[in-house]
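K.L.:
Sequence and predicted structure are below.
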Amino acid sequence: MAFGMSSKRAYNWFISLVAASCMVLYGYDASVFNSVQGSANWVAYFNNPNNGVLGSINTAYTVGAICGGFFFGGPIADYLGRKVGMAIGCAFVIVATFMQTFAPRGNIGCFIGGRALIGIGQGIALTAGPIYIGELAPPEIRGKIMTFWQMFYSVGSFICFWINYATTRAPQLGEWDWKLVIIFQLLVPVIILGLLPIIPGSPRWYIQRNGDVEKARAALRRVRDTEEEVEEEVLQIREALEYEKEAISSGYSALWKDKSLRKRMYLALVMNAGQQLTGQGSLNTYSTKIYQKVFTHESQISLINALNATFGILFTLNAIWFIDRFGRKALLIGGAIGMGICMIIVASVETQTPDIAGGAKSEPVGISIVFLLFLFILFYKPSWGATVWIWTSEVFSMNVRAQAVGMASQTQNVANTIFQQFFPIFLDNDGFYAFYLFAGINFFLGIFVFFWVPETKKVPLEEIDALFGGENHVRQGEEVLANQKIANISPSVPR
C-alpha cells in the first residue's frame, strides 16, 4: 500500500472508521432539533409548542442518552459484545427516526418518545464504539484512529446543517422541509448495520467473556501483521484478565474497590463534564440564539452554522498529526489555554462595541466574532473534543472498561443538561459577558490536567494501570499464569 501501510493496517483503519461512524449519529442528532425547530412548518405541525414543551423535547433525549450510557451500554457491550452494542444502538436510532418523521399531526408525545429512544440508542452505541476501536487498534496508532471518533461528530453536524440549509432554500417542500432533515438520519445507522457483520469482534471480549482464545487469535490475525504480534497480544490479554480475576474483581464493583480505578473514574468524570463546560456545549445547542445577538438575517445564521460544522471536520483532523507526537496532556493544556483566550476576546469585542439598528452589530464586528468563535473550535476540536474521548477509552482495565466508558461519556450529557438550564437566562440577562465564565472554566481545566492527569501516549492498554498507582496487570498476570502451570491448573478453571 501507499505510504508503506500494510493491507492489514489499512483494514484496521477501515474497521475503526466503521465503529467511529457511531459518532455521526451523535453529531447529526445534536444538530437536528436545533435545525427543525426553526421551521415554521414544524412549529405549525405540532401546534406551536411553548418553551416548556421544547425543553421537554431536549430533556427526553438527554435522559434517554444518560440511561442508555449509564445503565445499558456497559452490560450490553460486556455480555453481548461490542459489535452487538453498536447494532442495538443503530436499531434504536432507526426506529426513533421513523417515530419522529411520521408522528401524527399535533402528536408531540410521539415526537418526544422518538427523542427519548434515540437518546437510549446513542447511549448504547457511544459506549460500545470507542471501546471497540481502543481494543482493536495497535498502541502506536490508537490516538490517530480515535481522532476520527470526534471528527465524525463534526461529520454528523455537517450533514445535518447543510441539509437544513438546503431545505430553507426550497419553500416548495412544505412540511418536508423538516421531515427531510430528520429522515436523513437513517443513512448512517443503515450503513453501520450493513458493515458490522463483516468486521471482526473484539479479541479482548472473546477471551474475557467466553475464554475463547482461538476466536481472539482469528480476530487479531485480521488486523496484525505477524503471528508473533498476535501471540504476544493474546498472552498480554490473558495475563491481564487472570490478574483482574484473581486480585481485583471481574465485575463492575472494582470501580469502587480498587483505588487506582477510582482515581481514573474521578478524573474521567471531571474531564468529560469539562468537555461540555468549555463553551462548546452551549455553542452547539444555542448557536442560533447566540448569533441572533449579532446578525439579523436567518439565512446568514444558518450558513454560519453549516460552515462551522464544515470547519469542525478540518480542525479535528489536526489531532491526527499531534495526538501521538505531543501526547494527550499537551493537547489538553494547550487547547484549554487557547479556548480561554478566545472566550475573553469574544466577550470583549461584543460587549465593548456599539449596537446598530435592530440591536445587531456592524458587519466588521460580526465577522470578527464569527472568526473568533471559529478559532475557538480550532482549539477545541483536537483537544477537548477528540482527546477527551481518546483518553477515556484507553485508561480503564478490561474488567470495567465498558461500564466506565459509558458512565464517563454520559457525564457530558449530565453536565450539559444542568448547565443549559440556566445558560439561556444568563445569555439573555448578561449577553456576551457569559463568555467570561467559559474563559475561567477553560483555564481551570488546563490547570487540572497539568497537575492531575498522566500522559497515556502509546502505552499498551494492558499496562496502563501502572500510570495511576495500580499494578501492571500484564506482569502480575504472568505470575498468576506461571503459578497455575506449576500447580497444573488450567487457566480457564476457577481456583
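P.N.:
The structure has been received and is ready for your questions.
K.L.:
hey, let's count contacts and neighbours off CA atoms from now on
P.N.:
Noted.
K.L.:
List the neighbours of stretch 66-81 that are in contact with it.
P.N.:
Outside stretch 66-81, the residues that touch it by C-alpha atoms under 8 Å, 6 or more residues apart in numbering are 82-85, 119-128, 201-202, 205, 209, 402-407, 409-411, 413-414.
K.L.:
6 Å instead, please
P.N.:
With C-alpha atoms under 6 Å, 6 or more residues apart in numbering as the test, stretch 66-81 has contacts from 85, 120, 123-124, 127-128, 402-403, 406-407, 410.
K.L.:
now swap in stretch 125-133 and tell me
P.N.:
Under the criterion C-alpha under 6 Å, 6+ apart, residues 16, 19, 73, 77, 82, 85-86, 89, 393, 406 lie in contact with stretch 125-133.
K.L.:
Included below, for side-by-side comparison, is a second structure:
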Amino acid sequence: MKKNMYIILITLVATLGGLLFGYDTAVISGAEGSLQSYFADSLKLSSLVHGLTVSSALIGCIIGGLLSGVFSTKFGRKYTLIFAAILFFISALGSAYPEFLFFESNSPSYALLTTFNLYRIIGGIGVGLASAVSPMYIGEIAPAHIRGRLVSLNQFAIIFGMLVVYFVNWGIARGQSLEWVNEIGWRLMFASEAIPAALFLLLLFAVPETPRYLVSKNKNKKAFTVLNKIYEESRAKATLQEINHSFDAKKGKLFSFGVPIIVIGVLLSVFQQFVGINVALYYAPRIFESMGAARDASMFQTIIMGLVNVVFTVIAILTVDKFGRKPLLIIGSLGMTIGMFGVAGMAFSNAIGIGTLIFIIIYTASFMMSWGPVVWVLISEIFPNKIRGQAVAVAVAAQWAANYFISSTYPVMMEFSGGLTYMFYGLMSILSALFVWKFVPETKGKSLEQLERQWSQTDEFSKEVSSS
C-alpha cells in the first residue's frame, strides 16, 4: 500500500505538466475573441493572420517537442520538466502584459503583437516539453499492470486543466462589459496560469529521476533505490537487471528497431490532431456563439463540454488496462465519425442549434475516452528504452505540427464551407480507425522491456523477409 501511494504521489506531480499543457492550450479559447478585437480588428489583420496568432503557441510546441528528446536524454526527465515549468511561468506573465519590458504604451501595434506571439511561443515550448516528457516520466516509473491508468491520468490532468481554465475564463468575463474583457479581461486569463506553473516548479524538486534514465547514465544504485520504493526488493532487482539488458541489446539510433515503429508513433500523433479535436477546444466559444448563444452563455456551454471531457477521460482511465488500447481507439474513432458528420449535416442544413451541441458532445466524448489518453499511453510505452527520448520527440513534434496546421487553417476553411470542414474531420476519424485496426499493436499488460523484445523480433523478421 505504501509503495502504491508513493507511485501515485509522484505520478500526480508529473501530471501537473499535463494540467499546464491543458491550461496553456485552452486559455486561448476564452481570450480568442478579445485578441481579435484588440489586435486583429485594430490592426485590420486578415482571418489567416488571426488564426496564426491564436495558434502561435503551437510553433513553440513543435520546437519543444523536438527539443524534448535532446533535453530528456541529456538532462533527464525531471530537469526537463523543471525547465518546462519555468517557461510556463514566464509565458503566463509575458502573454498577459507583453508591453511590460519593451513598450511604454499598451496600445495595439505590430510590435506588441509580435511580442505577444513570442511569449506564447515560449509557453508553447514548455507545452511541447511537458507533453512529451510527462507521459514518458510516468511510463518509465509505473508498473506494467497499472501503466495505462497512470499515464492516462496525464490526459485527465490535461482535460482538467482545460476545465479549470474554462471556469477561470468564464469567471473573469462573467458580468463584465465586452469592452472590459477586450481591454483587460484577456490579460487576467493569461496571467492566471502563473499560479499552477509555480506550484509545478516547486513540487518537481520532491520527485526522483526515472530508473530507466538513471540506468542509461550508469547510475544503477540510484535506479535501484527508486525501483525499491516501487516494487518489493526481489522484483526491484529483477527489473533493474532487465532494464540493464535492454540498454546493452542495441545501439540507440532512431531506426535501430526498424522504421515501422517510428512511422506508427508519428501517425498516431498526426491522426490524433487531424480528427479536429483542438478546433473544438480552441474555438469552442466561437462555435457556440455561431449557434446563437450570447458570449457568457457560449463560455458556459464550453464548461459543459469540459465536464463531459472529464467524465469520459475517467472512463478511459478505468478501461485502458482492462479492454486494451486498440478497442478503445477504434470505438472512439467511430464515435468521432458520427459526431463530426452530424455537425457537418447541421451546418449544411443551416439548422444550427441544440442538435449541434449534442453532436459536438458525442464527438468530444468519443475522443476523450479514446484518442485523447490512449495515444499518450502508446507513445510513452511502444518505443524501446534506447531510443525512447528521440522517438517520443519525433512523434510529439509531428503531433504539434499537425495541431498547428489544423488549428491555423480552421478560420479560413470555415469561411469556405463549414459543412465541408467538419466532413474533413469526420473522414479523418474513419481513416484513424482503419489505421489502428491494421497497424497498431496491443500493448496492454506488457513491460516496456517486453515490448522492446517484440519490436526487435519484428525487425529481425522483416530483415529476413527482405533478404530472402
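P.N.:
Everything's here; your move. Keep in mind it's a predicted model, so treat the numbers as computed, not measured.
K.L.:
out of the contacts of stretch 125-133 of structure 1, who's nearest residue 60 of structure 1?
P.N.:
Nearest to residue 60 of structure 1 among the contacts of stretch 125-133 of structure 1, counting by C-alpha to C-alpha, is residue 89 at 16.5 Å.
K.L.:
What residues does the counterpart of the closest one in structure 2 make contact with?
P.N.:
When structure 2 is aligned by TM-score structural alignment, residue 89 of structure 1 is paired with residue 84. Residues near residue 84 of structure 2 by C-alpha under 6 Å, 6+ apart: residue 126.
K.L.:
once aligned to structure 1, how far is the host helix or strand of residue 84 of structure 2 on average?
P.N.:
Element membership of residue 84 of structure 2 [criterion: DSSP states H and E] is helix 77-96. Helix 77-96 of structure 2, aligned to structure 1 and superposed, deviates on average by 0.9 Å (mean C-alpha distance after the TM-score superposition for structure 1).
K.L.:
Following the chain onward from that helix, which element is next?
P.N.:
Using DSSP H and E, the helix or strand that follows helix 77-96 of structure 2 in sequence is helix 110-141.
K.L.:
re the thing from before, mind checking how far the match of residue 89 of structure 1 is from residue 197 of structure 2?
P.N.:
From residue 84 of structure 2 across to residue 197 of structure 2, the span is 9 Å (C-alpha to C-alpha, to the nearest Å).
K.L.:
now, which of the contacts of stretch 125-133 of structure 1 sits nearest residue 154 of structure 1?
P.N.:
Residue 154 of structure 1 lies nearest to residue 19 out of the contacts of stretch 125-133 of structure 1, by C-alpha to C-alpha, at 15.3 Å.
K.L.:
Residue in structure 2 paired with that closest one?
P.N.:
Aligned by TM-score structural alignment, residue 19 of structure 1 pairs with residue 14 of structure 2.
K.L.:
give me the number of residues near its match?
P.N.:
Neighbours of residue 14 of structure 2 under the rule other C-alpha atoms under 10 Å: 29.
K.L.:
ok, and the closest non-adjacent residue to it?
P.N.:
Leaving aside its sequence neighbours, residue 14 of structure 2 sits nearest to residue 134 (C-alpha to C-alpha, 6 or more residues apart in numbering; 5.6 Å).
K.L.:
Just tell me what the one you found corresponds to in structure 1.
P.N.:
In structure 1, residue 134 of structure 2 lands on residue 129 (TM-score structural alignment).
K.L.:
and what of residue 241 of structure 2?
P.N.:
Checking TM-score structural alignment: residue 241 of structure 2 goes with residue 235.
K.L.:
what residue of structure 2 takes the place of residue 284 of structure 1?
P.N.:
Checking TM-score structural alignment: residue 284 of structure 1 goes with residue 281.
K.L.:
What are the contacting residues of the helix or strand that match falls within?
P.N.:
Residue 281 of structure 2 belongs to helix 277-282 when elements are defined using DSSP H and E. Helix 277-282 of structure 2 has contacts (C-alpha under 6 Å, 6+ apart) with 26, 29, 407.
K.L.:
Trace the second one over to structure 1, please.
P.N.:
Going back to what we said before, that points to residue 29 of structure 2. Mapped onto structure 1 by TM-score structural alignment, residue 29 of structure 2 lines up with residue 34.
K.L.:
How many neighbouring residues does the closest residue to that match other than its chain neighbours have?
P.N.:
The shortest distance from residue 34 of structure 1 to any residue other than its chain neighbours is 6.7 Å, reached at residue 285 (C-alpha to C-alpha, 6+ apart). Using other C-alpha under 10 Å, the number of residues around residue 285 of structure 1 comes to 17.
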